[in-house]
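S.K.: Dropping a prediction and its sequence here:
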Amino acid sequence: MCGITGWVSFDSDLRGRRETLDAMTETMACRGPDDSGTWLDTHAALGHRRLAIIDLPGGRQPMSVRTPNGEVAMVYSGEAYNFTELRAELKSRGHQFTTDSDTEVVLHGYLEWGEGVAEHLNGMYAFAIWDARDQKLVMIRDRMGIKPFYYYPTADGVLFGSEPKAILANDLAKRVVDADGLRELFAFTKTPGWSLWKDMYEVEPGTIVRVDANGIHEHTYWKLEATPHTDDQETSVARVRELMTDIVHRQLVADVPRCVLLSGGLDSSAITGLAAARLAEQGEQLRTFSVDFFGQEENFKPDEMRDTPDSPYIRDVAKLVGSSHQDVMLDPNALTDPEARRKVITARDIPAGMGDMDVSLLLLFTAIRKESTVALSGESADEVFGGYRWFHDETARNADNFPWLAYNTGIHERGNMLRPDVQSTLAIQDYTLDQYRTAVAKVDHLDGESELEHRMRTVCNLHLTRMVRALLDRKDRASMAVGLEVRVPFCDHRLVEYVYNTPWSLKTFDGREKSLLRHATKHVLPQSVTDRVKSPYPSTQDPGYAAALQQQAKEVLAEKDNPVFTLVDRNWLTAAVEQDPARMETVTRGGLDRALDLYHWFDLYRPEVQLG
């Protein structure tokens, strides 16, 4: 796992621009603490930071191959879980290898199949290849968008990087944020290709972007397609079990210590059970980690999203599988530490406003990195199998809006902390509905679908093409900020394709959410987890958290000319700091988090905000 960056300029000689390339590369030192490398040619410059996972001595990058017609150089971030099979196939076609790394396999795959190499890969990846034979740059991103990848067109080429910060380190990239960028920041619709920064774009998941002297060209090599599902219930469960077992086994392959993130929910517990069984076969004990808050279990109060605390279920799983388990315990002081908030914003390059859920994730990963370099996560199971509560809420799923927004109206209300004129300019509700209609229009359907199946295919598609991408980005940035590789078995495209095309009646055949997953993995789960109702990522209920936010907000209010007030409504913030923290509504606490994120983001990034 790594960080990549680069620069292509068809009208300039970049061989003398090593200092700029080094600056771009250095921004991603956290993503790759083990090694750094650069490669420069006349019109292309590539930078790489490496986190060594497989073939620790042999996977240095940038990696290149000289051909009779020019050099082909690559920078690669990610893992190809089928690289062993691909190496064997490429050897049979005459390719010779000097390392055991998957990077070399991907590079030779490109030499063999060209841009079609993407269709041969199973994994999470973002990579860029400068092909001097044709004077072109090829950028390829994995099917689900697990690994981030951004680019910024210039007058004569392009800048690119794993994260915006790498691109922003080049003076050609302007730190401008306009209304379109801010709309998405507050809307939570994950518009494809969106970047907060003006004129910067994502390489979309499942997409190849080619840059040559004639411009920038995009090609989609994978997308969700509707296909008939002919397996019965028993066969479907067996197929999910088969896929899950194979996926976890593949994703446990590493030359460094591994672990699993365990929350006590069905998703992470299923991964834990399968991983523990596999490692036991190899004579190893699985390590598991969870995050919790001091006093949370003893003082837990059910709310609209969480019926039970996580801890009892975590203990049940750890006991059943015999894992070496560690709870990472946090208190309000750790969660509200301004330096931790600034680290989160720097990691994500955006003022996301997710507060304690972002900070606790970063602190959890920081603790894990002391023991392990690779972690498996249950992320994305809810999107794949239909686990969120709004999947099963008739009003939310039938609304003329994204279901997660129709169910969680407070998400939009967080925009209330913006100045009235800013709210009027952004028109977030209109933007959201426009994005919703655009997304729905792209969903492929089968002829003869019932009204329910037609609707639920749409709902599932929205989660897999929109919502999941935001959560995967959050996970990647927080983990790579501390040099931890987090793998997501539920994003294997084979599993996604299969489950996506199972009818909703099969996804809920036992009258519960995630029926297929529950029955496919119940052989490795304690009964308590099998019976547990979906519970999302934990959030602290300690009123001391809100009180600390209020105190920090008071300090912000004391800075009368701070640029944060070009966006944040001073009157709203003044009223929020005067509320009783023990009775503060979730939406107000979220608004405080967002205001503080914006405050630190302005300080860290010095953006130019254009709302006109």
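M.R.: Noted; the coordinates are in hand.

S.K.: CA atoms for contacts and neighbours, from now on please.
M.R.: Fine.

S.K.: just the helices in the stretch 101-250 of the chain please.
M.R.: Secondary structure of the stretch 101-250 of the chain (DSSP state H, counting those that start in this stretch): helices at 102-113, 164-168, 179-187, 233-251.

S.K.: With mean neighbour count as extra columns, can I get those helices in TSV?
M.R.: Shown next, in TSV, are the helices of the stretch 101-250 of the chain (neighbours: other CA atoms under 10 Å):
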stretch	mean neighbour count
helix 102-113	21
helix 164-168	25
helix 179-187	20
helix 233-251	18
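
S.K.: Figure out which of those helices is closest to residue 382.
M.R.: helix 233-251 (14.7 Å; CA to CA).

S.K.: so what does that closest one touch, helix or strand wise?
M.R.: For helix 233-251, the packing partners by 3 or more CA pairs under 8 Å, 6 or more residues apart in numbering; DSSP states H and E come out as helix 266-281, helix 493-500, helix 515-521.

S.K.: Give me the buried stretch members for stretch 423-434, please.
M.R.: 423, 426, 428, 432, 433 (16 or more other CA atoms under 10 Å).

S.K.: Among those, which one sits closest to residue 60?
M.R.: Closest to residue 60, out of all of these and judged by CA to CA, is residue 432, at 43.6 Å.

S.K.: before we go on, here's another structure to hold up against the first:
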Amino acid sequence: MNLCIKCSEVITVCGITGFINYKKIISESDKNILFSMGETLNRRGPDEKDEYCSNSVGLAHRRLSVIDIKNGHQPMIKENNNNTYVICYNGELYNTKEIRNKLINLGYNFNGHSDTEVLLTAYIEWGSDCVKEFNGIFAFVIYNKLTDSLFFARDGGGVKPFFYYNNDFEFIFGSEIKALLKHPSVSSNVDKFGIAEIFLIGPGRTPGKTAFHDIKELKPGWCGTFSKSEGLNLWQYWKLKAYEHKDSLSDTIYTLRSLIYDSIKRQLVSDVPLCTFLSGGLDSSIISAVASEEFKITNRGRLNTYSVD
């Protein structure tokens, strides 16, 4: 089994990493560094691995194949209006079908049915506003070859990790800190703040921070760009809003049930076998019950479940 459901999310684990450096063109030495960075993420993506290098940028991906095994290869490249776009993406979009239909109506064609291609095409059409269309969990980087710049984003719940280092001319990123530490520009220095993070908060951390002085975390619901002319630019595109609860008990039950069923059903899209993890709590029991019911309705056979003794 390559995929399991735990609590309220499908665990889709891939690994992304890479860098851009405006003071140099990618050399063989840089390609070796990129490969070493990617190798630290092998356990996140055991099915496929590849790198993309051009001009000043290097992108690496380690894939756990879940949707569109044949056409979902990454880094994914797409040409449009004499420009080249390249994506490294970790996550899953739960409204892929809806976004895809919007883009088809706008005249776009697709080579496969992966959410990766849909996400990349959404950026081509809507630019940085594409994140407002997404319902899912994600961390991704898109390279725009014409502008020689990066756009990157992280999902609102912060399910998918994204760490980075930057200076005036260089941006380095990865799904895990150890990928960044393979790059010679990134040091493993720990200052007083980092010590406090480890002993006072660990294993948690202050949003946007890490224990290492040079390494930062992209906050949940934030995105950004890195370019030669403007450097690093970050902004928040989503945040949780609180409202007074005025619904009746019956309306609340109906709304909650609808949201739970919709959330679970959207996460049952896969080209590989699905299973659920039973932890003994109400959440995994509800998920398994809804998933099992959906399997029967769609004639997908019996749902496999696992638990740990």
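M.R.: Arrived safely, thanks for sending. If you're wondering where the values come from, they're calculated on a predicted model, not measured in any experiment.

S.K.: before we move on, back to that, and of the helices and strands packed on helix 233-251 of structure 1, who's closest to residue 13 of structure 1?
M.R.: helix 493-500 (40.2 Å).

S.K.: Identify the residues contacting the closest one?
M.R.: For helix 493-500 of structure 1, the external contacting residues (CA atoms under 8 Å, 6 or more residues apart in numbering) are 122, 143-144, 224-225, 240, 243-244, 384-385, 457, 460-461, 490.

S.K.: Which pair in those residues has the greatest spatial separation?
M.R.: 122 and 457 (24.3 Å).

S.K.: Next, the contact list for the residue mapped onto residue 189 of structure 2 from structure 1, please.
M.R.: Here residue 189 of structure 2 is matched to residue 176 in structure 1, going by TM-score structural alignment. Taking CA under 8 Å, 6+ apart, we find residue 176 of structure 1 in contact with 197, 198, 607, 608, 609, 610.

S.K.: mind redoing it with 10 Å?
M.R.: Residues in contact with residue 176 of structure 1, defined by CA atoms under 10 Å, 6 or more residues apart in numbering, are 196, 197, 198, 199, 200, 606, 607, 608, 609, 610.

S.K.: where do the strands sit along the stretch 351-500 of structure 1?
M.R.: 374-376, 485-487 (DSSP state E, counting those that start in this stretch).

S.K.: Would you reformat the ones you listed as TSV and include mean neighbour count and distance to residue 441 of structure 1?
M.R.: Converted to TSV, the strands of the stretch 351-500 of structure 1 look like this (neighbours: other CA atoms under 10 Å; distance: least, CA to CA, whole Å):
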stretch	mean neighbour count	distance to residue 441 of structure 1
strand 374-376	24	34
strand 485-487	25	31
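
S.K.: Mind checking those for the one nearest to residue 95 of structure 1?
M.R.: Relative to residue 95 of structure 1, the nearest member of the strands of the stretch 351-500 of structure 1 by CA to CA is strand 485-487, separated by 28.8 Å.

S.K.: Name the residues of stretch 251-263 of structure 1 that are buried.
M.R.: Per 16+ other CA under 10 Å, stretch 251-263 of structure 1 contains these buried residues: 251, 252, 254, 258, 259, 260, 261, 262, 263.

S.K.: ah, wrong one, I meant stretch 55-63 of structure 2
M.R.: 56, 57, 58, 59, 60, 61, 62, 63.

S.K.: Format the helices and strands packed on helix 233-251 of structure 1 as JSON lines; extra columns: mean neighbour count.
M.R.: JSON lines is the format used below for these (neighbours: other CA under 10 Å):
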{"stretch": "helix 266-281", "mean neighbour count": "23"}
{"stretch": "helix 493-500", "mean neighbour count": "19"}
{"stretch": "helix 515-521", "mean neighbour count": "22"}
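
S.K.: among those helices, which is nearest residue 486 of structure 1?
M.R.: With respect to residue 486 of structure 1, and counting by CA to CA, the nearest of those is helix 266-281 at 12.7 Å.
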